[in-house]
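A.B. asks: what follows is a predicted protein model with its sequence.
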Amino acid sequence: MSPVHDDNTHVDAKQRLSDAQQSDNLRTFVGAAARHSGGTVTDRMHLRITRDIAEGFAAHSAQGGVTKTQVWEWITQHASPAYSVEAFESRWEVFESERLIRPHRSKKHQQRHSFHPLGTVFLMICDRLESRGGIDELIALLDRTQELLDRDRPDREAVAHNIVFCQWVFQTFAVQLEALVVDGSLKELMEDQWQYRHQDLDQRVLRLNHDVNRHFPKDVDLVHKAVVMVEAEQRYAHWAAQALLRVLDRAGTTLDFDVLSAEEYLEAARSAPPEQLAEAGLALVADAPRVWLDAGAVVDALEAFVPRHRVRYRPPVPEGSADRDPFGAVAERAVRERARRERAADRMLLEQDRAEMTEELRRSRWPRAVRLLTDLIMLDADPHAPYRVEMGTELIIDREAWVTHLHPVTVHRTKIPAVLPPPDPVASEQGDEEP
């Protein structure tokens, strides 16, 4: 593998800051995680204080500078800090000593300060490190190298430098994943493999290799470096897949609490069949408690036992209404319906003994035609009604009319029957036809 230089990767290898500026930036960036006694902080509370201080400076950015008192007042009002003012003062002193917090202007006894932008960059990197272990930086380096190749005249040295660095990072990740898959515990593998889940990483590397061959077809050394980078990415992808497969295989064959999350167990308790849930207790050993009974307890229980008797009670008699007889109402309704049908038939006949109803039915809509034909059939079936209905076998079809299919219908008046119906006590002139 080609050696990796101490300087960082750049978009253009010829455009670098001065040595003094690089040292100042490095000191300021690392100062966000520095302690008084040296080294870096390990308590997340210090990171919380750093974030609150940065947000306090950002809230007063329109003023051009801010005092320490103003920052602390903003933190107490908006951030609800879980730390004391002494902890805030301690971090402020560290940031001043590492030049992360600087005087706003170069004057003596300056009370207003400014927060260096590298502190904000540090917080952004911390956010990424909470879910990814540096893989985002590798993707950003691939994108910067792709931007170099998209130029009309890409810088060969910068491209080669970035490709070698990407190859080294891929190999480092692959070695770490291989060690976890082979020797690491399942819990460590589960916690570590989440940071390697990304999309289109292989496509980025293949496109980068293709563009290197397109821009530098005769540069054997650079093409070889690009091929080695592709091989390193494939090795890294192989072990990333092996890590995921080991976790999935373990999760599919056991219900260990170290494998499944609390949400997965909750979902299984809600939707999994009882046979599958019972598998979780196959490896458990438990002694069922014994029921302790003596003769005295059995005698006391028998003496205190009283069998339950079910007594059936007659349901209450429903209270009837004295205003109206329900059976009489049914009879009255039948008489009214018969009277209505007879009046409708008399109106159709108009003092004649025979009337053709075919045209009347053809001009009617379906509901009225059905109602009219039903009334005529009911009169024909009534032995006390002096009417008869004749229906022909001819089928009349008219696709333009409301009633498209119809047989000829004729109503006849017959002689008055010998047996007369009972008188109509409640017949009325309303409801002769359907509105």
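C.D. replies: Sure thing, it's come through. Numbering: from 1, shown residues only.
A.B. asks: every contact and neighbour count from this point should use C-alpha atoms.
C.D. replies: Will do.
A.B. asks: look at residue 375 and say how many residues are nearby.
C.D. replies: 19 (other C-alpha atoms under 10 Å).
A.B. asks: cool, and the one 4 residues further on?
C.D. replies: Neighbouring residues of residue 379 were enumerated by other C-alpha under 10 Å; the total is 21.
A.B. asks: would it count as being in a helix?
C.D. replies: Yes. Residue 379 forms part of a helix when assessed by DSSP: H, G, I helix; E, B strand; the rest coil.
A.B. asks: that one contacts residue 373, doesn't it?
C.D. replies: No. Judged on C-alpha atoms under 8 Å, residue 379 makes no contact with residue 373 at a distance of 10.0 Å.
A.B. asks: in the protein, spot the helix with the most residues.
C.D. replies: Looking across the chain with DSSP state H, the single longest helix is helix 220-253.
A.B. asks: ok, then the element right after that helix?
C.D. replies: helix 262-271 (DSSP states H and E).
A.B. asks: after that next one, heading C-terminal, what element do we hit next?
C.D. replies: Following helix 262-271 toward the C-terminus (DSSP H and E): helix 274-278.
A.B. asks: right, and the helix or strand after that next one?
C.D. replies: helix 295-304.
A.B. asks: help me confirm that residue 389 is found in a strand?
C.D. replies: Yes. Judged by three-state DSSP, residue 389 forms part of a strand.
A.B. asks: OK, contacts around it?
C.D. replies: When contacts are counted by C-alpha atoms under 8 Å, 6 or more residues apart in numbering, residue 389 is found next to 376, 377, 380, 409, 410, 411, 412.
A.B. asks: residue 154 too?
C.D. replies: residue 148 are the contacts of residue 154 under C-alpha under 8 Å, 6+ apart.
A.B. asks: let's bring in a second one:
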Amino acid sequence: MQDSEVPFEPVDGSDDLTVEPDHDAGAHIEQLSLMDVQHEQLAVAERLATWRAFAAPLAANAGAVVEDPELVQLAVHILAIFADHQSRSGLSFAQLKEGLRHLGIRRPLAVIEARLEHLHRMGFLEPYLPKLHQGRYVVRPAGLAGALAAARVTERGGVDELILLLDRTRSALQLRNPDPVRILAHLNSCRHALMVFALDLQRRVASGTAAELIEAGRQHDHSSFTRQVAELNQLVTARFAGRYELEEAGTALIEAEQFYRSQVRSAIGKVLAQGGAGLNFDVLTPAEYETAALTASVDQLAEVGTSLIFDAPSTYVDPEALIEAIEQYQPRSRTRVRPPESVAPPDDPDPLAAVEVADEAARRHRRLGLEALLAGEREVDLTPHMQVSWDTAVQIVVDALALDADPREPFVLDLAEWLMVDSAAPVTYLHPARLIRTDLVIPESGFTSGDAEELGENRDR
């Protein structure tokens, strides 16, 4: 759009501002966001009532607030036009109307012109230069704040102003030399605002509908109020100890916050009670349902459907499949026929016998290996054989322990308690071991047949 004025011509002879269709194949299709859905949940009547209460301190008569919410939104669209336009010397009414047309505003031309004249007379649009009939305007910053506040007050119901009061009070308390009079005024303002919100919630709980309570609960979704009020009270106590009027104001603020919080909980409880009894799925927003689906457990999600009533879907049967099933159907016999007795094949091996054969083979293999180490002697020192390698040492110890534990085998394993360490050997450390065979009586020095028989008796015990 250029800086020169662009003449406006109605489309098809009508006086409405319309949007020309974009025939570009790659044109972006705007989708409705979750925030738009939340805005639409607020009824027009409730929105107008909020605006009337918001503008009442500034209005001269009861008809000062517009009846059409779209006219209020028109001021916000004008802000967007000024921000996106390339001109830095103001815009004319013709350029503003052209910008509204590109934004898709469908209002009669007479309504648009009357609204622009009203914004000019009220000072929302100011002349760019102090000249008569110069025809180019800019937005006064105060008008910007009013347009944004009108949108914000419908979303939050004025709760943001209470947050601003709490922040201003905290900032005033954190100054190096806070003014007691100013702090007392801030504390009283916060208490007054909390009581106004609490009394409004109490009225809604007593006489409001579930839809009103749902919207009120979303507006008052500030769980940090309790923490902020407690911090303010601590700051007052720390900075003004002994100033009873400030301490009493801090205590009264805490009591007001507790009363406010109790009304918030009462509103939520009534919404949950009515919504649960009536199976109202409007209690939560689409974003809250999406969050629950992603974060809640399976048991919590299953609990939602315990009270739902629904019909089971009908079974779909293809005609061709039905005909095929009828042709292949055979009546079931009512006589029970005993199944044939299974006969094991003659060469079926016994699994227990196979285990016993394998165990006997393993025991015989161990015995032959240890007898080879004994070489016909009654005992042998296993330590040199175990020093060959770790695998050999493990195999010898395992075989000797297995035969020592078997009561059918005449072998005794004697492991010394002391540890032998040799860093140069393949097996760096081990306990010396001896293998003794108790069924052979061969007299040797230091070991008698009585000792061998005693060893055998002790093992049998």
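C.D. replies: That came through fine. Everything numeric in this text was worked out from a predicted model, so none of it was measured.
A.B. asks: fetch the TM-score of the aligned pair.
C.D. replies: Scored against TM-score structural alignment, normalised by the length of the first structure, the superposed chains reach a TM-score of 0.53; 275 aligned residues with a C-alpha RMSD of 4.4 Å.
A.B. asks: on that earlier part again, how big's the offset between the longest helix of the first structure and the second structure?
C.D. replies: Once fitted to the second structure, helix 220-253 of the first structure is off its aligned match by 1.7 Å on average (mean C-alpha distance after the TM-score superposition for the first structure).
A.B. asks: which helices and strands does that helix pack with?
C.D. replies: When contacts are defined as 3 or more C-alpha pairs under 8 Å, 6 or more residues apart in numbering; DSSP states H and E, helix 220-253 of the first structure packs onto helix 156-183, helix 186-193, helix 201-215.
A.B. asks: would TSV of those with distance to residue 82 of the first structure be doable?
C.D. replies: Conversion of these to TSV gives the following (distance: least, C-alpha to C-alpha, whole Å):
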stretch	distance to residue 82 of the first structure
helix 156-183	37
helix 186-193	28
helix 201-215	40
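A.B. asks: which residues in the stretch 1-150 of the second structure form helices?
C.D. replies: In the stretch 1-150 of the second structure, the helices defined using DSSP state H, counting those that start in this stretch lie at 34-40, 44-55, 69-84, 93-102, 109-121, 141-156.
A.B. asks: output the residue interval of the first structure matched by the fifth one.
C.D. replies: To tie it back to what came earlier, the one meant is helix 109-121 of the second structure. Residues 85-97 of the first structure are where helix 109-121 of the second structure lands when matched by TM-score structural alignment.
A.B. asks: about what we covered before: so for residue 255 of the second structure, which of the helices of the stretch 1-150 of the second structure sits nearest?
C.D. replies: Of all the helices of the stretch 1-150 of the second structure, helix 141-156 sits nearest to residue 255 of the second structure, with 23.0 Å by C-alpha to C-alpha.
A.B. asks: and the next element down the chain from that closest one?
C.D. replies: Next along from helix 141-156 of the second structure, by DSSP H and E: helix 159-173.
A.B. asks: the first structure: matching residues for that following helix?
C.D. replies: Against the first structure, helix 159-173 of the second structure falls on residues 135-149 (TM-score structural alignment).
A.B. asks: also stretch 138-145 of the second structure?
C.D. replies: With TM-score structural alignment as the criterion, stretch 138-145 of the second structure aligns to 114-121.
A.B. asks: how far does that stretch sit from the chain's center?
C.D. replies: 37 Å (C-alpha atoms, centre = their mean, to the nearest Å).
A.B. asks: any chance you could list what contacts it?
C.D. replies: Against stretch 114-121 of the first structure from outside (C-alpha under 8 Å, 6+ apart): 25, 28-29, 32, 54, 57, 64-66, 99-104.
A.B. asks: so which bits of that stretch are buried?
C.D. replies: 114, 115, 116, 118, 119, 120 (16 or more other C-alpha atoms under 10 Å).
A.B. asks: identify the residue nearest the geometric centre of the second structure.
C.D. replies: residue 295 (4.5 Å; C-alpha atoms, centre = their mean).
A.B. asks: and it, how far from residue 97 of the second structure?
C.D. replies: 47 Å (C-alpha to C-alpha, to the nearest Å).
A.B. asks: pick the most buried one from the helices and strands packed on helix 220-253 of the first structure.
C.D. replies: For those, average neighbour numbers computed from mean count of other C-alpha atoms under 10 Å are highest in helix 156-183, which has a mean of 19.
A.B. asks: distance to residue 261 of the second structure for the helices of the stretch 1-150 of the second structure - can I get that in TSV?
C.D. replies: Converted to TSV, the helices of the stretch 1-150 of the second structure look like this (distance: least, C-alpha to C-alpha, whole Å):
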stretch	distance to residue 261 of the second structure
helix 34-40	23
helix 44-55	22
helix 69-84	31
helix 93-102	44
helix 109-121	40
helix 141-156	16
